[in-house]
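>>> here is the input, now give the coordinates:
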Amino acid sequence: MTTRHPLRVGLFAFDDVEELDLVGPYEVLAAWSAVSALRPEVLVFSTDGNGVRCAKGLRVVPDCSREDADDLHVLLHPGGKGTRRLAEDTTHLSWLRALRPITPLMTSVCTGALPYAAAGLLAGRPVTTHWQAVGELTALDPSVQIDTEARFVDDGDVITSAGVSAGIDMALHLVARLESTAVAREVRRAIQYDPAPPV
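This is a model prediction of the structure:
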């Protein structure tokens, strides 16, 4: 029987996931794994382990199924059009609720916060999401404390981020939090992430 590394990070992939919500943080976390003395295990999984088609057509082949993506230290739930369906999927919501007490850190990108809210995981918490989804999030749980300005909100055992590219910022914050700011800066330099929008 093999023993898994205690620092196991799982990114959940699903049909109609927003591409950058998934691959942006994956790029950061995979780059971290390559340089970190902690050697975190970073994996992408889907409900059944089968491939998914992202919101804009990119196809992704996950590493494993939800059942095999156990013992996670961090769950990253991306956003995208598919989150509306997941926020009404009782099986998905039950899975999220079951993960809550055994997963030290649950994170979301963009509208990945919607299923968390529908599962009751964000009640009374400070959170953020894509600016266009603020109304949807508060409709699912009026008790959430929305921060419409933050790129990400770290509330201890739950971290939510704003839309799309904000997931990269959140993932770099994760690296700094789980290892060190110095390593996070090394990762940022490795992926040459230095935002200076040309427009």
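>>> please count neighbours and contacts with C-alpha atoms only from this point.
Will do.
>>> can you pull the contacts of the most centrally placed residue in the chain?
Centroid-nearest residue in the chain, with C-alpha atoms, centre = their mean: Leu76, separated by 2.6 Å. For Leu76, the contacting residues are 9-12, 106-109, by C-alpha atoms under 8 Å, 6 or more residues apart in numbering.
>>> for comparison, sequence B:
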Amino acid sequence: MRSATPPPAPHRVAVLALDGVYPFELGIPSRVFGNADDAQGRPLYEVVVCTVDGRPVRTDAGFSVTVEHGPEALEAADTVVIPPAGPCADATAADPLPGPLAAALGRVRPGTRLVSFCSASFVLAAAGLLDGRPATTHWQVAEQFRREFPRVRLDEDVLFVDDGDILTSAGVAAGVDLCLHLVRRDHGSAVANHVARRCVVPPWRDGGQAQYIERPVP
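As a prediction, this is how the structure comes out:
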């Protein structure tokens, strides 16, 4: 008798927590991808959180986060997600890509899908990964981003940009939109809608950042 074909291994997602990370965005991948199951109830994603050195990191909310993985988790990842952290868009930072962070990104395998939330797009841009490519970031730091990285085709009006192997999102809840988009891209609308229902969020938000940008009243 022929043995049953084993189920495919879950898609591996590594979330890279930087010092000063924003807790809300840090939790988005686990909440969204962690609620994606196949028809037999098996998880479609495996989500792990890591830091550049395996040590705890401070959040911007007055507490620290202890993780179970160091940068070695990036080597086995199919998707790497970088949530924003306080220093990401710090105009006073002497080095936009510190050595330990650059070394950690260097461990990512070629072809791995890269995702940034909010101002973490500064990290991808500083690494030269967005040169000549479309991207977005939070509208509040868009002008600074444009000055620092003129080779990136920035669009600050959209909620997220999908450029194949690199995806960037706008601020805060736009990270949820982007993760749902990835579930939809990977496994179809039915799975993404199911995840959205579990998370009590809309499966798709119309419009973009333009509706939130502060503009003078005529």
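>>> aligned to the residue nearest to the centre of structure 1, what sits in structure 2?
Mapped onto structure 2 by TM-score structural alignment, Leu76 of structure 1 lines up with Val81.
>>> host element of its match?
Using DSSP states H and E, Val81 of structure 2 sits in strand 79-82.
>>> what's the average distance for that strand when superposed on structure 1?
Compared with structure 1 after fitting, strand 79-82 of structure 2 deviates on average by 0.4 Å (mean C-alpha distance after the TM-score superposition for structure 1).
>>> from the chain's centre, how far out does that strand sit?
Strand 79-82 of structure 2 sits 5 Å away from the centroid of its parent chain (C-alpha atoms, centre = their mean, to the nearest Å).
>>> cool, stretch 29-36 of structure 1 as well?
16 Å.
>>> for that stretch, which positions count as buried?
Of the residues in stretch 29-36 of structure 1, those buried by neighbour count under the rule 16 or more other C-alpha atoms under 10 Å are 29-33, 36.
>>> mind listing the helices for structure 2?
23-33, 72-75, 99-105, 121-126, 142-148, 174-187, 189-199 (DSSP state H).
>>> okay but Tyr152 of structure 2 is in contact with Ala135, surely?
You called it Tyr, but residue 152 of structure 2 is Val. Yes: the pair Val152 of structure 2 / Ala135 is scored as a contact, 7.0 Å apart, by C-alpha atoms under 8 Å.
>>> those two: who's more crowded?
Neighbour tally, Val152 of structure 2 and Ala135, criterion other C-alpha atoms under 10 Å: the higher count belongs to Ala135, 26 against 19.
>>> structure 1: which residue goes with that one?
Per TM-score structural alignment, Ala135 of structure 2 is aligned with Val127.
>>> who touches that match in this structure?
The neighbours of Val127 of structure 1, taking C-alpha under 8 Å, 6+ apart as the test, are 144-147, 152-153, 155, 159-161.
>>> do Val183 of structure 2 as well
33, 36, 189, 191-192.
>>> map Glu156 of structure 2 onto structure 1.
By TM-score structural alignment, Glu156 of structure 2 lines up with Thr148.
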